[in-house]
Every structure is written in structure tokens, then in C-alpha cells.
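Trainee: just the structure for this:
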Amino acid sequence: MQCGYYDQGVCRSCTLMGMDYAAQITRKSERLHTLLAAWPGAHWLPPQLSRPAGFRNKAKMVVGGSVDRPTLGILDATQHGVDLTACGIVSPGLRAAFAPIVAFITLARLTPYDVPSRRGELKHVLLTEAPDGALMLRFVLRSTEPLGRIRKHLPSLLTALTQLHVVTVNLLPEHKAVLEGEEEIVLGDNDTLPMRLGDLVLHLRPASFFQTNTDIATGLYNQARQWIDEVGAASVWDLYCGVGGFALHVAAPGRTVHGVEVSAPAVESARKSAAEAGLADVTFAVGDATALTAEHAPDAVIVNPPRRGLGGRLCATLEASGAPTIVYSSCNAETLARDIAALPSYMLDRVRLFDMFPQTDHYEVMVLLTRQAV
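Mentor: All right, here's what the predicted structure looks like:
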């Protein structure tokens, strides 16, 4: 894939841009083999590949420029806006939505936030696309001052972008380097974006996490389901469950599944999805996965932690649990390797790389850990 922004030095976020895609996969695979070299007996499955371009279902755009000429993209070295609306790694549906959104910013007189002077209102535009093309649009503002104008002109945006399903305003009054604040104002009747993956619908709320590559996310869920089915687990924990992707996909007759997630909105979404699917044996709770105890361990545990990994406390809990199987999905193979080393009772059985992030050195990896007989 070639990118004009990268070639011109405007944006260098995609560090492998211009490299042959097969070479990217080889590079990532070699790095993963090096990190997991301490477990030479593992069986390596073929990597799951992605579309090299147009794969991102999310666009997190910094708003710059002026109210009459807004930019959506990033900030340059002087903290001024650089337009990236033709970015080739975001989906065609997202790229098509940028022009109507830019026009709406001007129409509603949403003054872009100027970082050097700390003036203006509109900081970010956050856009997510569902598999069916439906969109969630979030305007991140410094205050509620423009809210009336947004409400007034919103019908024109909904006419221009008929695929808009959820529109919100997020408030971020502080001047700090984060994407969003804690308060969300929903504009309209819908507060979740339905993400249909096969026979399941996952409900995504504005602040909830979902993988940036829908095809690869589906691959991860299917792989976990295959491994859980193979071991015949009758009870499963899904830790760091988010909106319930893994838990809902591994659900099966005669199997109980329990998800734990610290985000209350994500748990609410997961419960809604389970109820709609009629999955009475799939439950969710708001809680800290690291605070779990080893009592009443299930047949299998699925873990999908953030980049920092499981950490010593949760690894010790899993080690003491006696759970026969762990399915570990990781976005950071370095912390994955550290955590496997902290689980000496488990054998690294299978490994598979999932190319969640083409054009970069990042990737997702899923491993199957099997408890060794004493």
C-alpha cells in the first residue's frame, strides 16, 4: 500500500507503510517467534491476514483549522491541524462520511479548538462504522456552548448521512492530551451501535471498546470458540470482557459463561446483547478482573487484557485456580510472554497471529494454554 501522506512526510503513524504486505507478516511472525522462543513445543497456526487497506472501523480525528475551513486528522509540530480525510487505512464508509461532517462543522459554527491559544470548542470527531455501514458519530467539545446549534442543524446532517445511527456530544473541558471526557450527551433515540457479526449482534455504546478491525475481531472470536469447543468446557470465565464479544461467541447449550469487566457501560451493552440473543446462561458483572479469587474456577478462562497484560496478581490467581484451559488474546506479545512465564503450570499449546493492524508493527496474538498434569 502506498500513502501520499506518508510519502510527503505529513503523517508517519503507519511505520511499515510502503512495505510489501507479505514482508510485514514475515516481520511480525519472526518477532513473535523470538518472544515465545522459550516454549519450543507450541504448535503454530497460520496467521490470519487482514485487508492491507480500508480495514479500520474507527477514525479518531483531531479537529483543526478554522470554522470555515476545518481539518480532520492530526496536529503538526506547531499544534495546528493537518487534514487526513483521504487516509487509506480507514474504511471507505468512514472516508465518505468526512465531507458531510466537515460541512456540518461550518454550518453549526463549531469553532475548532486551538491548542496553542486554548481557545475554541470542537476538539475531536470520533467516528465508528458497524459491519452494515451504520455509523456512530461523537463530537468532543470543551463545553455545552455549541450544543444548541448542533441540535438545530442536526437534521441536515442526518439527511446528508443517512447511515448515522448514533450521534453524541462528549464533554472534555480540561486542556489535556486525551481523546474524550467522562460526560456523554446522546442526541436522538439511539445510544448503541449494533455491530452484527454473523448471527450475533454486539451493542457498542459511545465509550465502550471494540477492536478496530472488524474482520480480525471476528476471526479472534471464532478461534476462541473453536478452542473452547474442542476442550468441551462446561463453564467459562471471560475476563476483561468488554461488550461481551468472546463470551457471547463461546456460548453454547449446556455451557455457562460469565464475563467480568470494569466498565459499567460495556457490561450494560453485553447484557443487552445476551438478552436479545436469548442466552440465559451468559452473565456479566462489573468488576476488576485482578481482584478475582481462585475459588470455584471454571473449566476454561478467556483473558483479553490491555497492553499492560495480566500482571502478577491475576497470574497468581490463575496459577492457583486449577482451571484446565486458558485462552489468552493479547495486543502486546511482550507482556504476553511475561505472563506465560508467570503461569508455570500451563503449557503453551497453540499460537496464532492475527494481523489487526496492517502497515504497523502491531498485531494481535491468541494462544491456547493447557494445564499440565501433575
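Trainee: switch to C-alpha atoms for all contacts and neighbour counts from now on
Mentor: OK.
Trainee: what's the closest non-adjacent residue to the most centrally placed residue in the chain?
Mentor: With distances taken as CA atoms, centre = their mean, residue 211 lies nearest the centre of the chain, 2.7 Å away. In space, residue 211 comes closest to residue 217 once its chain neighbours are excluded; the distance is 6.0 Å by CA to CA, 6 or more residues apart in numbering.
Trainee: that's a strand at that neighbour, yeah?
Mentor: No. Counting by DSSP: H, G, I helix; E, B strand; the rest coil, residue 217 is not part of a strand but helix.
Trainee: from residue 230, how far out is it?
Mentor: 20 Å (CA to CA, to the nearest Å).
Trainee: which of these two has more neighbours?
Mentor: For residue 217 versus residue 230, neighbours defined as other CA atoms under 10 Å are more numerous around residue 217 (20 against 9).
Trainee: separation between the more buried one and residue 334?
Mentor: Going from residue 217 to residue 334 by CA to CA gives 21 Å.
Trainee: before we move on, what about residue 238?
Mentor: Counting by CA to CA, the gap from residue 238 to residue 334 is 22 Å.
Trainee: the more surrounded of these two?
Mentor: Neighbour totals were compared for residue 238 and residue 334, and residue 238 leads with 26 against 16 (other CA under 10 Å).
Trainee: so the more buried one touches residue 247, yeah?
Mentor: Yes. When contacts are counted by CA atoms under 8 Å, residue 238 is listed as touching residue 247 (5.9 Å).
Trainee: let's see this one next, to set against the first:
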Amino acid sequence: MTAPAPIAEMCSHFGECGGCAHQDWAYPRQLEEKARTLAGYLEAIGWTAPVRVRPSPDIWHYRNKVEFSFGRVRPDGGSPEGGTLHGVSGIPCQRQGTKGAPEARDAGGPGSASPALHVPGPQVPVPVGAPQPAGLVLGFKKRKRWDYTLNMRECRIFSPRAGALLEAARTWAGRESLPAYDSKTHSGFLRHLVLREGKNTGQMMVILVAAAGGLSPEAVEGLQKSFAEAALEACPGATVLWGENAKLADTAVSDTLKTLSGPGYIEERMGDLVFRISPHSFFQTNSRGAQELYAVLRGWVEDSAARRVLDLYCGGGGISLTLARSVEKVVGVEIHPDAVADARRNALLNGIANAEFYPEKAEAFLNFGSMARFFPGESAGGGQDWTAVFDPPRSGLHPGVLKALLAIRPRFLIYVSCNPKLLPADLKALSQCYKMDKIEAFDLFPHTDHFEAALQLSLL
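Mentor: This next block holds a predicted model:
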């Protein structure tokens, strides 16, 4: 088979990076493959009508959030995780002794204004004769290798500004002689660099996530100051934050956050709405693609003449607030209190008074009497003049939510799925009381296997 011709805009890291799978496919082919995949899922429930996947408004630089990982390299070019250095050279960092703890920095060397770093985490012995870490890399994980970090110069699906921020963070880390965190030994300091960008506002958020503990407050303050300076030089006007993560899990979520520069949030415009996005807010990854998705959902709700909407898994209120101006009342439910706070702020920011948001599990809200509190006068039995909307995480719809929806039976359901392979099982369960009326698919993730599907169902 002849290899596909290179795409002119293809990222220099494509092929090794785990972020993209199909940059070497022409975009129409990507859409055709996703439509074929969705059709296969829907055939299992008897839906045979053609399904089209709507193209993303942007196929490059479309993501509004990325989470880069710090990693280590050895003098022989390998990494402690078993990989090799890719791309530009690693930035020197502290070498580690045979007990896994870093050695003190030489007096007068780079970063000597800071005290020697005691790295938190268990002290895991390194086998005698094993190569010692001698550098630092920053980027995404290698394809199919969670334990291997690439050293990246760019990200063609995030932002043209990514390269400058990646290089600034690497240079700063080398100047301060800071080692990357090792998720196997749970030692080291630098964990993640998280970037968020308002695609319609141009605002940028930069978050450095470090391991918790191991340094004096004075030393941490010095590092925070120098990191903020480096980030702002690379991206003037950005809001810069410092996060600390004490958990063993390799996630980019911070236990604590400190704003170093700017307001600590960014804003994004979606049509005539403005959304405030805080560091841990859930927000659809593709801002402009999500705007098209939300417009379709609003049209469905308006056509149904439903007067009230219950938005389960509401996040920061993107769907809720888009629908609020088309109905009498919206109630949003979200398990994460920070996201609920964002949703409430966003309602105020946009002058929307008919939307309420509550921090609760969706299954608990539906099963413990909350419905009666917020939709008074309605009881189980079906036919209520309202729509339940749910956009669950990739793990899918909670079984308790399915059970409750079948008991309460709102007149309409709108199911937004970022993992359509779960649709057959969920739709089979819902078919006891509902029929599927409409489906639309949206390519919110160009160059990957992922896409979003939205379905409208009505009571039988």
C-alpha cells in the first residue's frame, strides 16, 4: 500500500504524539470514517437513516485546552519511563543520586538563589549502574505510551502560541534546575503545564502544576515569581497560575491554586453569550464547534415548545445558558462545586435570571425529591412539559440517571454523547418509554477518532 501524501499543515510531531491519529488523512475522509462509525452504532438500535458528521469550523488550532506533561531523559537519550528524547534537546535538570533523592545544587550554579530541592514522594532505590536522569522534556505522551513524554515544539490542534510557552517553561525549568516528576517513583517536582485559550477572545491561561511539599514557602515564592515572568515574556497579557498536586495519580488537576498574574480566569464568547472559564471549569474543547452544537440544541428545544429544561451534567452552564432565553426556566445540576460557581457567575454575567444551578450528583438530584422542589406541581408518571438534557462524561450515563428518567418520564430528552459507542446500550434502555426523533453529529475533535453526537428523544 502506498503511504498517504503528507498534509502541508501536518504537525512536526505527528506519528509519535498521542494527541492526534489522522493528520495524514484528508479532512473529508476523516468525516466519512466518523459517519461510518456512528452508523454502525446506530444500526444496533434499528436506526438506518443516513447520518452526516458536521465538519468543525476549524480543523487546526481548534482546541481551547491542553495539558502537557513534564518528563525526564537520561544521558543515553532514553527516559526513566523507557522512551527516548524526541525533538529538541532536553533542558538540564538536577541529577539524582542512587537513592532517588536529588543532590544539592552546586553553589553559584544556575538557580543557586534557591535552596537545594528536597523532592517529595517515596524514596525508591535506583538499580546499581542504571543511567541517571540528565534532562527534562515537556509535551504530550507518545502514542500508546502513557509512560513516555515527547519533547514538543508545537501543537497544531491547540494554538500558534503553544511553542513559545513550551520553550519558555523548559528554559525556566533548566535555569532553576528543577527535575520533572516521575509517576513511577513519585519523586520530582514539575508535573504539568496546562494552557487554556479563548478562541473568540484571544485570552490565554497558563498553569504550572508542581508536586506539593519539599520546598520552603520562600523558595516556592521565588519560583512562582520567576515562572510568571517567563510565561508573560512568552505570552504577554496571559493570566498565570501556580498549582500544586499532592496526589499520586498522574493528573493535571491541582489541589491548590495561586494566581500569579491577571484575574485567574479567561473569558470566551459563544454567540451572544460570554463565559468565564476558571482553571478547573469544564468547557467544550472546541469553542466554535460547540457553538454550532448548542445552536442545534436550542432549535430542538424551541421546536418542541418545552417550557422548562433540566440540564444534567451542566458543567459551567454552556448548554443551560444557551437554552435559557428560549424557555421559562432552566435548572442545571453538576457534581463539581467549582463548575456550579462558574455557571452561576456566567448567568449573572449575561443577565440571565431564569437559570438555577445546584452542586449535586445527577442521580441523587433525580432520585431524592429535588425535582418536586424545583419543578413544583409535577409528579412522576410522564408527559411533563419539560426537556431533560444530559451531556455526561466519557464514562457515559449513570445507571441511576437512566432509571430515574424512565420513572419521571419528561416529555423530551436530549442526549449529547462524546462517546457514541455507549449509545446502543443506553438507547436500548430508554426505548422502553422513548423513541429517537433526531440525531446530529459534530466533529469537535478533528484528526482524532472522537466526535460528538446529539440525539432528541420523545415519549412514546
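Trainee: superposed, how do the two chains score by TM?
Mentor: Overlay of the two chains. TM-score (TM-score structural alignment, normalised by the length of the first structure): 0.90; 369 aligned residues with a CA RMSD of 2.5 Å.
Trainee: mind listing residues that contact the helix or strand harbouring residue 227 of the second structure?
Mentor: Using DSSP states H and E, residue 227 of the second structure falls within helix 217-234. Contact with helix 217-234 of the second structure is made by 114-115, 164-165, 168-169, 172, 176, 206, 238, 240-242, 260-261, as judged by CA atoms under 8 Å, 6 or more residues apart in numbering.
Trainee: and if you look at stretch 208-216 of the second structure?
Mentor: 117-120, 181, 188-194, 241-246, 252-254.
Trainee: from those, which ones fall inside strands?
Mentor: 190-194, 241-245 (DSSP state E).
Trainee: could you dump the residues you listed into JSON lines with distance to residue 233 of the second structure and neighbour count added?
Mentor: Supplementary listing: these in JSON lines, determined by distance: CA to CA, whole Å; neighbours: other CA atoms under 10 Å:
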{"residue": "190", "distance to residue 233 of the second structure": "20", "neighbour count": "24"}
{"residue": "191", "distance to residue 233 of the second structure": "21", "neighbour count": "26"}
{"residue": "192", "distance to residue 233 of the second structure": "19", "neighbour count": "29"}
{"residue": "193", "distance to residue 233 of the second structure": "16", "neighbour count": "23"}
{"residue": "194", "distance to residue 233 of the second structure": "17", "neighbour count": "20"}
{"residue": "241", "distance to residue 233 of the second structure": "15", "neighbour count": "25"}
{"residue": "242", "distance to residue 233 of the second structure": "16", "neighbour count": "23"}
{"residue": "243", "distance to residue 233 of the second structure": "20", "neighbour count": "24"}
{"residue": "244", "distance to residue 233 of the second structure": "23", "neighbour count": "22"}
{"residue": "245", "distance to residue 233 of the second structure": "25", "neighbour count": "23"}
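Trainee: among those, which one lies nearest to residue 331 of the second structure?
Mentor: residue 194 (30.7 Å; CA to CA).
Trainee: distance of the closest one from residue 316 of the second structure?
Mentor: If you go by CA to CA, the gap between residue 194 of the second structure and residue 316 of the second structure works out to 18 Å.
Trainee: could you pull up the contacting residues of residue 340 of the second structure?
Mentor: Residues near residue 340 of the second structure by CA under 8 Å, 6+ apart: 315-317, 333-334, 357-359.
Trainee: farthest-separated two in those?
Mentor: The widest separation within the contacts of residue 340 of the second structure (CA to CA) is 12.2 Å, between 317 and 359.
Trainee: the two: which is more packed in?
Mentor: residue 317 (31 against 19).
Trainee: what does residue 289 of the first structure correspond to in the second structure?
Mentor: Counting by TM-score structural alignment, residue 289 of the first structure lines up with residue 362 in the second structure.
Trainee: contacting residues for residue 49 of the first structure?
Mentor: Counting by CA under 8 Å, 6+ apart, residue 49 of the first structure has contacts 216, 354-355.
Trainee: alignment lookup: it to the second structure.
Mentor: In the second structure, the residue equivalent to residue 49 of the first structure is residue 55, according to TM-score structural alignment.
Trainee: again, but for residue 340 of the first structure
Mentor: Under the alignment (TM-score structural alignment), residue 340 of the first structure pairs with residue 427 in the second structure.
Trainee: the helix or strand where its match lies vs the first structure, average distance?
Mentor: Assigned by DSSP H and E, residue 427 of the second structure belongs to helix 423-430. By mean CA distance after the TM-score superposition for the first structure, the fitted helix 423-430 of the second structure averages 1.4 Å away from its aligned residues in the first structure.
Trainee: check the mean deviation of the helix or strand that that helix is followed by from the first structure.
Mentor: Using DSSP H and E, the helix or strand that follows helix 423-430 of the second structure in sequence is strand 434-442. Superposing on the first structure and averaging over aligned pairs (mean CA distance after the TM-score superposition for the first structure), strand 434-442 of the second structure comes out at 0.9 Å.
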